[in-house]
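Asks: here you go, sequence then predicted model.
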Amino acid sequence: MEQSTYVSSAAMGGTFGELADPKTDSPITDTVSKIVLSILCSAMYFTRRRNFAILDKRKQAYHNSYLDSEDSARSSDELLWYDPENNDDPQNYNSASKHQPKRRTCCGCAIYTPNTSQFSDHVHSRILQKFPFLIEMFYWIITYLFYRMTKVLSQAIFTKSIIDVARAHGLAVLDFEQFSFLSFLFPWKEHNVQHWFMDGHQDALTILNRAYALIHIPGTVGFIAWYYYIAPSHSTFATARRTLTLTNLFAFLSFTLYPCMPPRLLPPEFGFLDSVRHDNATSIWMSGNFVNSLAAMPSMHFGYAFVIGCTMFYHAGIFRRTLEKGETRKNWGWKLVYMAIGLGYPSFILITIVATANHYWMDAVMAVIVACAAYLCNGIFLALLPLEDLLLWTLRLNKPIPSTGERFRQRGGKL
């Protein structure tokens, strides 16, 4: 691998669009797509409701929301008290119907939304009931589309100056790491880390290039699928998923308002190599007109890995004195496995993003801060429950009952 064959696209000038990774015919493209598709199909299969037949229209129980805890999306039959024999009851008109409106709380105000349980016999509702993981897939697609729009919004804000702004932000990050009062936190320069791999450890760098392209999206989707299946409760799963989603949104805000050029796109005099593209390891998830190449701060690769790592430590049960309902204490073998993944996965991703010159150390630090803020604020998504109710009402869909933890509890809760 020779650095002389690479010319930084930032050094060549051009527009923001020219900085975007071009479409690639690399085998990585098909590989990543196939892995993601396989994970999603497998998740649908393993999390399906086995005792539910799509064409058997028997009465179904009320369901939980994908956003809320286990009791959040139940019918307001259980939330609104009324006297069915009192004709003067002000709720009597509503109580005459078995599909009571739902009572939601938003910003301290009570809101009544349509009850979609009356659509439970619709074919598309029953398909969702059979395969409840489809809800997760739908909302993650929306999240991905939000990311795709960050480039468009950022370019609209900064117009033609966005490249200069992003380059200035990238250089400011390097200056902060090397010359600020916190420089002791960054003893190794990104440039030195990459060149350590380039000088005598090129096979390892090739592995990291492939890992950067292959692991991020499939790894995150795989985690969501696995934890949906294995989490001891849907409430626990929802906390992890909401944290990931809010981490996304916080990062998207940063990408839009604070475009930051990654090391690989800095002028060549800084000595960084775009090793992933140089090694022909880019994928469809990293290319295209809507991929934001100036979204280094914070690193979502590390942000996702950090949340996944923390979830692994939680799932190991080491720092918990009490267990959830249906959960049993894990033996030390399983605890060590989860601890190794919880520590090893974020560490590997950190080395990967720095060695491939896709991120600065500071990007990872900011990713941790953003992830912690997202965890503390993840309940903010509960304010979207009324919108979810209205969306499902418009689509004439009934929410499925989450199948999270069913097979886990049947197997004794040891995983």
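Replies: Ah, there it is.

Asks: please make it C-alpha for all contacts and neighbour counts, starting now.
Replies: Will do.

Asks: in contact with the residue most central in space within the chain, which residues are there?
Replies: With the centre of the chain defined as its mean C-alpha position, the nearest residue by Cα atoms, centre = their mean is residue 244, 4.3 Å away. The contact partners of residue 244, taken as Cα atoms under 8 Å, 6 or more residues apart in numbering, are 304, 307, 371, 374.

Asks: let me know whether the first one touches residue 220 as I believe.
Replies: Yes. Shown here, residue 304 and residue 220 form a contact pair, counting by Cα atoms under 8 Å, at 6.9 Å.

Asks: between those two, which one's more packed in?
Replies: Neighbours per residue (other Cα atoms under 10 Å) separate residue 304 from residue 220, with residue 304 holding more: 25 against 18.

Asks: so how far is residue 269 from residue 371?
Replies: For residue 371, the distance to residue 269 under the criterion Cα to Cα, to the nearest Å works out to 33 Å.

Asks: now swap in residue 384 and tell me
Replies: Distance, residue 384 to residue 269, using Cα to Cα: 48 Å.

Asks: so which of those two has more stuff around it?
Replies: Remark: of residue 384 and residue 269, residue 384 carries more neighbours, 15 against 8, as counted by other Cα under 10 Å.

Asks: now the residue nearest to the centre of the chain: which helix or strand?
Replies: Remark: residue 244 resides in helix 234-257, with elements defined by DSSP states H and E.

Asks: could the contacts of residue 244 go into TSV alongside secondary structure and distance to residue 215?
Replies: Below are these laid out as TSV (DSSP: H, G, I helix; E, B strand; the rest coil; distance: Cα to Cα, whole Å):
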residue	secondary structure	distance to residue 215
304	helix	11
307	helix	15
371	helix	19
374	helix	22
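
Asks: can I get these in a markdown table with distance to residue 210?
Replies: Converted to a markdown table, these look like this (distance: Cα to Cα, whole Å):
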| residue | distance to residue 210 |
| --- | --- |
| 304 | 18 |
| 307 | 22 |
| 371 | 25 |
| 374 | 29 |
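
Asks: can you tell me which of those are buried?
Replies: Burial by neighbour count, judged by 16 or more other Cα atoms under 10 Å, picks out 304, 307, 371, 374 from the contacts of residue 244.

Asks: ok, the last one - contacts?
Replies: With contact set as Cα under 8 Å, 6+ apart, residue 374 has these partners: 243-244, 246-247, 250.

Asks: run through who's touching the helix or strand residue 195 falls within.
Replies: With elements taken from DSSP H and E, the one containing residue 195 is helix 190-198. Identification of contacts with helix 190-198 by Cα under 8 Å, 6+ apart yields 1, 204-205, 270-272, 354-357, 360-361.

Asks: comparison target below:
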Amino acid sequence: MPHTATNRRPRWWTELLLIAVVYAAYSGGRLLARGDVTTAVGHGLAILRLEELLHLDAEHPLNRLFTGTPALGIPADFAYATLHYLVTPAVLVWLFRRRPLHYRAARTWLMVSTLLGLVGFTLMPTCPPRLLDAGHGFVDTMAQFSAYGWWGGEASAPRGLGGMTNQYAAMPSLHVGWALWCGVMLWRYGRTPLPRALGVAHPLLTVVVVMGTANHYFLDAVAGCAVMGLGLVLARPATRGADRLRNRLRGPVLERFGGRVGRRFAGGGTTGASPVVSGGCETSAGERIPGQRARSASADDTPAPAR
């Protein structure tokens, strides 16, 4: 069966370039979507009040636990600073190598959801719990334990590079969204109990970490899951649109190339020879090409000669 756009294995270098371009656009978009600090603080306080009203404010007890227990807080800080950027690419590579028929749909889902998250950062800049006034009871664990890692007091950015991050891009939490995507991929395409167990543990651990380190509210995590759900719905239309655009751009190229080839054969190439496929080889009457089936009597008006 011929390979189609949906079952052909993508080229690794085109995938690497595409992911790099999308991630660069996402990172640049985060910086451009900084928003007003007063507005971001207002959004953060509104989320906190809503959680308290609904009794969903699990951030406070988790943050106190991580702050008062370095054995939990320090590993949580490392998890927040690394897993987001290590596990997701690792799962992408695993899918590309081991599940190539499912890779393109999975990659498209992740990219569409990431771009939707960027829209959320733009429309609703949100101050994370760690940047609220100290009177609200949150401690920035990454700042408290910064001596143990490479980060400073500005989220997980390396020391001195805090100005290159948008610290008010808290809603939705793509830490949770990407972890959910990784979990679904590991659960769905893992063939042994270990990847499936990791598929369940990774997103749950991420939710606990982002709240315990005071980087996100619980509702940020919920919004991250919702964005991934919407991205899943839009992934298939996005794939069809990309296919139509590629075919539209490929058509003129093939037409131009095909026209040149046709003119070359029509003119006999460089030697002027006629493009006869048989090359002058013919069969005599009654002779069959090896492997050719004899025609049935019903298909021929004259009876076959006796042998």
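Replies: Okay, I see it. Quick caveat, the model's predicted, so the values are computed rather than measured.

Asks: quantify their similarity with the TM-score.
Replies: Structural agreement between the two chains, given as a TM-score (TM-score structural alignment, normalised by the length of the second structure), stands at 0.71; 245 aligned residues with a Cα RMSD of 2.9 Å.

Asks: before we move on, back to that, including distance to residue 65 of the first structure, could the contacts of residue 374 of the first structure go into JSON lines?
Replies: Conversion of those to JSON lines gives the following (distance: Cα to Cα, whole Å):
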{"residue": "243", "distance to residue 65 of the first structure": "16"}
{"residue": "244", "distance to residue 65 of the first structure": "17"}
{"residue": "246", "distance to residue 65 of the first structure": "17"}
{"residue": "247", "distance to residue 65 of the first structure": "20"}
{"residue": "250", "distance to residue 65 of the first structure": "23"}
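
Asks: so stretch 165-180 of the second structure matches what in the first structure?
Replies: In the comparison with the first structure, stretch 165-180 of the second structure aligns to the range 291-306 (TM-score structural alignment).

Asks: distance between that stretch and the chain's centre?
Replies: Mean C-alpha position of stretch 291-306 of the first structure versus that of the full chain (Cα atoms, centre = their mean, to the nearest Å) differs by 11 Å.

Asks: please apply the same query to stretch 330-348 of the first structure.
Replies: Chain-centre distance of stretch 330-348 of the first structure: 21 Å, with Cα atoms, centre = their mean.

Asks: still on that earlier bit, counterpart of the residue nearest to the centre of the first structure in the second structure?
Replies: Match for residue 244 of the first structure (TM-score structural alignment): residue 110.

Asks: likewise residue 190 of the first structure?
Replies: Correspondence of residue 190 of the first structure to the second structure, assessed by TM-score structural alignment: residue 59.

Asks: what's residue 188 of the second structure in contact with, if anything?
Replies: Taking Cα under 8 Å, 6+ apart as the contact definition, residue 188 of the second structure lies against residue 196.

Asks: contacts for stretch 351-358 of the first structure, please.
Replies: Counting by Cα under 8 Å, 6+ apart, residues outside stretch 351-358 of the first structure touching it are 190-191, 193-194, 197, 205, 208-209, 211-212, 262-264, 272-276, 296, 301-302, 359-361.

Asks: can you turn the buried part of the residues you listed into a ChimeraX selection?
Replies: Buried residues within the contacts of stretch 351-358 of the first structure, as defined by 16+ other Cα under 10 Å, are selected in ChimeraX through the command that follows:
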select :190,191,194,197,205,208,209,211,212,262,263,264,272,273,274,275,276,296,301,302,359,360,361
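
Asks: nearest residue to residue 5 of the second structure other than its sequence neighbours?
Replies: residue 243 (7.5 Å; Cα to Cα, 6 or more residues apart in numbering).

Asks: on the three-state scheme, the one you found is what?
Replies: Three states are possible here, and by DSSP: H, G, I helix; E, B strand; the rest coil the one that applies to residue 243 of the second structure is helix.

Asks: how near is the counterpart of it in the first structure to residue 139 of the first structure?
Replies: In the first structure, the residue paired with residue 243 of the second structure according to TM-score structural alignment is residue 385. In this view, residue 385 of the first structure and residue 139 of the first structure are 13 Å apart by Cα to Cα.

Asks: mind telling me what residue 359 of the first structure corresponds to in the second structure?
Replies: In the second structure, the residue paired with residue 359 of the first structure according to TM-score structural alignment is residue 216.

Asks: touching, its match and residue 167? I think so.
Replies: No. Residue 216 of the second structure sits out of contact with residue 167 when judged by Cα under 8 Å, with a separation of 10.8 Å.

Asks: what is in contact with those two at once?
Replies: Among the neighbours of residue 216 of the second structure, those also in contact with residue 167 (Cα under 8 Å, 6+ apart) are residue 128.

Asks: could you say what helices and strands the longest helix along the first structure packs with?
Replies: As assigned by DSSP state H, the longest helix anywhere in the first structure is helix 133-158. If you count contacts as 3 or more Cα pairs under 8 Å, 6 or more residues apart in numbering; DSSP states H and E, helix 133-158 of the first structure packs onto helix 27-46, helix 162-179, helix 234-257.

Asks: could those go into JSON lines alongside distance to residue 132 of the first structure?
Replies: As requested, these are exported to JSON lines (distance: least, Cα to Cα, whole Å):
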{"stretch": "helix 27-46", "distance to residue 132 of the first structure": "8"}
{"stretch": "helix 162-179", "distance to residue 132 of the first structure": "41"}
{"stretch": "helix 234-257", "distance to residue 132 of the first structure": "12"}
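
Asks: of the ones you listed, which approaches residue 123 of the first structure most closely?
Replies: Ranking these by proximity to residue 123 of the first structure (Cα to Cα) places helix 27-46 first, at 17.2 Å.

Asks: which residue numbers in the second structure does the closest one align to?
Replies: Residues of the second structure matching helix 27-46 of the first structure by TM-score structural alignment do not exist; the stretch lands nowhere.

Asks: need the next SSE after that helix, C-terminal direction.
Replies: Sequence order places helix 92-95 as the next helix or strand after helix 27-46 of the first structure, per DSSP H and E.
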